[in-house]
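Student: Here's a sequence, model it:
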Amino acid sequence: MWDPRDPNITQCLPKVHFYKVGLRLGLQQIEVKKAPHNAALEKTYSVSKKWKLDRVRGLAKQLDVSAEEVESWLKLRSAQDRPSVLTKFCESFWRCCYYTLACTAEVLILWNKPWFWDLDQCWTNFRDQTIARDVWWHIMISMSFYLSELMGLYFDVKRKDFWPMFTHHVISILLLFFAWKCNFNRITMAGIFLLDCNDILLELSKIMTYLGYNRMSFMTFFTFLFVWIVSRLGYLPFWIVKSYVKDAPRISPFLRDYSIYYIIMTLIFILLILNCIWTVFILKNARDILFTDKPYRDSRSDSDDNL
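Tutor: I've put the predicted structure just below:
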């Protein structure tokens, strides 16, 4: 978990600025009481962060303390790992900035590309197509972003959707790599745009929640929900995936002879399944907002301690 007071903060200079913005907007870095150091408890905690009553009693007997003291230590230790509102604000602010810049670049790149409006052109003599410099750079930047997000998963608090998110990042990196090697760059670029456009609204809704602007969060979240359904459950499967599965073999029949074509197809369908899983999480949030008067809360990102 990133800590703005970390002495190695120079390694995260962009987040320093986000931290300062959060402070100016009224957020505070709340001091968390640290659990007293205990080597035996720390060793057990490193193995499993959720202890059953039997384990608590066993540790209490081993250390000659009461079970209540062990439980109190566990609560304090778990609280240390939970990111503060300011920390989560910085993370969302960073992602919102990235997705905004990325989506703006994608619009500028794709707007005057005829193959974006007619995906059949993505498959016409695609092996001889020359990749445009702006498309190449954007695919490389997107791949680098997912690599950084993948590495960041191991330094952050483990979330409810750790494994779906891990799988998503790995599949995204593999898809970008295979698509680049196979010269599927045009269809890849169109797909990246559909994936990035709704993430801006997701991160913006989180930011509004962290700042206490519940009305703005409500409006942003349901706008995000609409865009998510249209882009990830509509255009992505019935425009991008349809083009790859149905139109590509029709225009370039030799694709059916290559195993890599089916490997990429498998990765795409796994990504679609993950989108459906996340849609369930999002709809649960929408239900809570509409029927319990709760502000937007990203249930995907809760730590495992809250399960």
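Student: drop to CA atoms for contacts and neighbour counts, all remaining ones
Tutor: Will do.
Student: What degree of burial does the residue found closest to Leu194 once you drop the neighbours it is linked to in the chain show, as a neighbour count?
Tutor: Nearest non-adjacent residue to Leu194, counting by Cα to Cα, 6 or more residues apart in numbering: Ser231, 5.7 Å away. Using other Cα atoms under 10 Å, Ser231 has 21 neighbouring residues.
Student: Leu233 belongs to a helix, doesn't it?
Tutor: Yes. Remark: Leu233 belongs to a helix, assigned using DSSP: H, G, I helix; E, B strand; the rest coil.
Student: Let's compare: structure for the following, please.
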Amino acid sequence: KDFFEMVLHHVVTIWLLVFSWSTNFVRVGSLVLLVHDVVDPFLQGAKVFKYLGMQSLCNLSFTLFTLGWLLTRLSAYPLVILRSSLWQSVEEFGMFPAHLLFNGALILLQCLHIVWFYFIVKILIRSLRVGKVVNDTRSDSEQSDCSDDEPHSPVANGAQAVRRRHRNGLAKNSST
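Tutor: Model prediction:
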């Protein structure tokens, strides 16, 4: 559901990194990288715990991801990076056309952070309220064909396939 936003985010982020390094705004580019990468382990951990069927650890990891997103992308990013780029650098270096493009891209990233935080909070509230596995509604899932009574984790599905093959092998052997 957020394909356009995701592509836009990656294009803008890559452009910001290249632009920051080519214009010697290395500090801003490095901070953009740091802010975007610091919460990723929590999100990946939540995905791993979900696939393993460890829902309480999944919820904990996703809650830490949400708090990290709030602290990095909605607090540190605008209060440190945007403020520095919008006001402090103008006082130091003056205004120039490339500066406007650079700040426009930084502001666009902040808008995307806000939109995604809305979706993240919706998922978090739903998972904590319901207390069961909550699927990511933003994207299509390989498990969308599964019924509700089937396990949803790839590990469980793999184990189920092995058991089926084993049963089929036993059935063939018993018929001979």
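Student: if we can go back for a sec, confirm for me that the residue nearest to Leu194 of structure 1 is in contact with Leu195.
Tutor: Yes. Using Cα atoms under 8 Å, Ser231 of structure 1 makes contact with Leu195 at a distance of 7.4 Å.
Student: if I look at the alignment partner in structure 1 of Phe102 of structure 2, how far off is Tyr235 of structure 1?
Tutor: Correspondence of Phe102 of structure 2 to structure 1, assessed by TM-score structural alignment: Ile264. Distance, Ile264 of structure 1 to Tyr235 of structure 1, using Cα to Cα, to the nearest Å: 18 Å.
Student: repeat for Ile171 of structure 1
Tutor: The gap separating Ile171 of structure 1 from Tyr235 of structure 1 is 19 Å, by Cα to Cα.
Student: before we move on, what about Val107 of structure 1?
Tutor: Taken as Cα to Cα, the span from Val107 of structure 1 to Tyr235 of structure 1 is 16 Å.
Student: Next: Arg55 of structure 1.
Tutor: Applying Cα to Cα, the value for Arg55 of structure 1 to Tyr235 of structure 1 is 50 Å.
Student: try Asn306 of structure 1
Tutor: According to Cα to Cα, Asn306 of structure 1 stands 35 Å off from Tyr235 of structure 1.
Student: Of Val107 and Tyr235 of structure 1, give the one with the bigger neighbour count.
Tutor: Of the pair Val107 of structure 1 and Tyr235, Tyr235 is the one with more neighbours under other Cα under 10 Å, namely 16 against 13.
Student: What residues does that one make contact with?
Tutor: Counting by Cα atoms under 8 Å, 6 or more residues apart in numbering, Tyr235 of structure 1 touches Leu194.
Student: What separation is there between the aligned partner of it in structure 2 and Gly94 of structure 2?
Tutor: The alignment partner of Tyr235 of structure 1 in structure 2, by TM-score structural alignment, is Ala76. Per Cα to Cα, Ala76 of structure 2 is found 24 Å from Gly94 of structure 2.
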